[in-house]
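[1] Build me a structure from this.
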Amino acid sequence: MGAGNNRRTGKVVVTVALLLALSGCQSVQRQISEWLPGTEKSTGPVVRRQVPFPAQTYAALPKSGIATVKGRLFYQRPEGGTVYGDHEQVSIAPVTEYSAEAASQALAGKRVEPADPRARAYTHTTTTDSRGYFSASGIPAGVFYVAGTVALPGGGRSPFILKQVRVRKDSTVEVELSR
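    Sure, this is the predicted structure:
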């Protein structure tokens, strides 16, 4: 398979993994190792959710609005240098007690059992440009997790990058999505 096909396959896998990750705040790194052909499957245990899906909480949340969330996705490498998200998926999901529990586990590098499918209807996605800039419109007012990962030179992915933002009706929120 050529480099272009590998990159395209990687982006599809990363997109699926990121959507699952943010809707359930699962660890993107662990999911990628499970989805990419030729990589080892994660052997780590799956953390069971302690917080049940709060159907009433989600039912009260708007699914769309008129605000915009925009910013730049990048990763500061420990050995130096910055890697910008080049056509990477960025997800925006409401903060609830359900997503907060999973976000905490994901940031600790743990796999969390999949989110209830009803949570996905509230997740917004967008794609960065070649320099890592992104913009998503139609976001309702509320508090959200904005998340993504960055492809690293030589293969692999950055750690899960997540920021919490408050969105007001008819506003534009700028996010430096970095780690």
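[2] contacts, neighbours, all on C-alpha from now
    Will do.
[3] next structured bit after the helix or strand hosting Val143?
    According to DSSP states H and E, Val143 maps onto strand 142-148. Next helix or strand after strand 142-148 toward the C-terminus (DSSP H and E): strand 161-167.
[4] what comes up buried for that following strand?
    Across strand 161-167, burial judged by 16 or more other C-alpha atoms under 10 Å covers 161-162, 164-165, 167.
[5] nearest to Gln89, of the residues you listed?
    Ile161 (11.6 Å; C-alpha to C-alpha).
[6] still on that earlier bit, the strand holding Val143 packs against which elements?
    With contacts taken as 3 or more C-alpha pairs under 8 Å, 6 or more residues apart in numbering; DSSP states H and E, strand 142-148 sits against helix 3-24, strand 89-94, strand 161-167, strand 172-178.
[7] Export those to TSV and append columns for distance to Thr125.
    Listed next are these as TSV, based on distance: least, C-alpha to C-alpha, whole Å:
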stretch	distance to Thr125
helix 3-24	8
strand 89-94	4
strand 161-167	14
strand 172-178	14
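[8] Alongside the first, I'd like the structure of this one:
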Amino acid sequence: MKITINGEEKTLQKRQRAVGSEAPAVKLKLKSGEDKVIGMMADKIQLICTLSHKPSDELVEIVNANEEKVLSYIVSSVSFDAKNLDDEKCSFDFYNLAMKFGVCIDETLCADSIFLIDKEGMIVYKEIIVEEKRDFDLEGFKKALDEAVNFKRKGHVHENWMRY
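    Okay, here's the model as predicted:
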């Protein structure tokens, strides 16, 4: 996949992750100093957002509004001071995660992206910004987040063999 940065076309490194595929497990050093393995099965939906800049107020608002239901991680290739984000949600340890999720530009920069991972460790939403001066589709993201949070697995369906 190609994206445009500062008017220059760049190719994202490694393979892309598709919606419906299993999310890779990644060890991440959080701003709080804690090491965390993310991207695999968890007791909550996971939001992984990679940024090449500080997060927007709107994104922070969505993250904080869903903190009871969602494990959120804002991973950036640039240092930022987020007044309204807990250190347990922030990381500047972007390179390994960006490589595994297919959003790495180079060793100094990652593409802006959002991934939602369900409790089973599957990617259920993905957005990568490929054009400069374009923001996330936050309405589409909020809708996907709401669907993921409120998803209920159906129970067993009795098979024909049980009749015999």
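[9] care to give me the TM-score?
    Here the superposed chains carry a TM-score of 0.26, computed using TM-score structural alignment, normalised by the length of structure 2; 79 aligned residues with a C-alpha RMSD of 5.8 Å.
[10] Pull the contacting residues for His124 of structure 1.
    By C-alpha atoms under 8 Å, 6 or more residues apart in numbering, the contact set of His124 of structure 1 is 91-93, 136, 139.
[11] Show me the longest helix that occurs in structure 2.
    Counting by DSSP state H, the longest helix found in structure 2 is helix 138-149.
[12] gap between Arg127 of structure 2 and Lys29 of structure 2?
    Wrong residue type there; residue 127 of structure 2 is Glu, not Arg. Between Glu127 of structure 2 and Lys29 of structure 2 the computed distance is 23 Å (C-alpha to C-alpha, to the nearest Å).
[13] one step back: what angle separates the strand holding Val143 of structure 1 from strand 172-178?
    With axes from the mean of the first three to the mean of the last three C-alpha atoms, to 10 degrees as the basis, strand 142-148 of structure 1 and strand 172-178 are set at 40 degrees to each other.
[14] quick one: strand 142-148 of structure 1 to strand 89-94, angle?
    160 degrees.
[15] Quick one: residues in contact with strand 142-148 of structure 1.
    With C-alpha under 8 Å, 6+ apart as the criterion, strand 142-148 of structure 1 contacts 18, 22, 73, 88-95, 160-168, 177.
[16] just the angle between that strand and helix 3-24, please?
    Interaxial angle of strand 142-148 of structure 1 relative to helix 3-24 (the same axes, to 10 degrees): 150 degrees.
[17] So Ser23 of structure 1 sits against Val90, correct?
    No - using C-alpha atoms under 8 Å, Ser23 of structure 1 is not in contact with Val90, being 11.8 Å away.
[18] distance of Val69 of structure 1 from Gln164 of structure 1?
    Counting by C-alpha to C-alpha - Val69 of structure 1 and Gln164 of structure 1 are separated by 11 Å.
[19] try Phe134 of structure 1
    16 Å.
[20] what's the answer for Gly10 of structure 1, then?
    26 Å.
[21] What of Val12 of structure 1?
    To Gln164 of structure 1, Val12 of structure 1 is 25 Å away according to C-alpha to C-alpha.
[22] What of Arg8 of structure 1?
    29 Å.
[23] same thing with Leu22 of structure 1?
    12 Å.
[24] ok, back up a step: distance to Gln29 of structure 1 for the buried residues of strand 161-167 of structure 1 - can I get that in JSON lines?
    Converted to JSON lines, the buried residues of strand 161-167 of structure 1 look like this (distance: C-alpha to C-alpha, whole Å):
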{"residue": "Ile161", "distance to Gln29 of structure 1": "11"}
{"residue": "Leu162", "distance to Gln29 of structure 1": "13"}
{"residue": "Gln164", "distance to Gln29 of structure 1": "20"}
{"residue": "Val165", "distance to Gln29 of structure 1": "23"}
{"residue": "Val167", "distance to Gln29 of structure 1": "28"}
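[25] Could you work out the most separated pair of those residues?
    Ile161 and Val167 (18.7 Å).
[26] Give me the buried positions along the longest strand seen in structure 1.
    Ranked by number of residues, the top strand in structure 1 under DSSP state E is strand 67-76. For strand 67-76 of structure 1, the neighbour count (16+ other C-alpha under 10 Å) marks 67-75 as buried.
[27] immediately after that strand, which helix or strand?
    Assignment by DSSP H and E places the next element after strand 67-76 of structure 1 at strand 82-84.
[28] Just the buried positions in that following strand, please.
    So strand 82-84 of structure 1, judged by 16+ other C-alpha under 10 Å, has buried residues 83-84.
[29] helices or strands up against that strand?
    strand 67-76.
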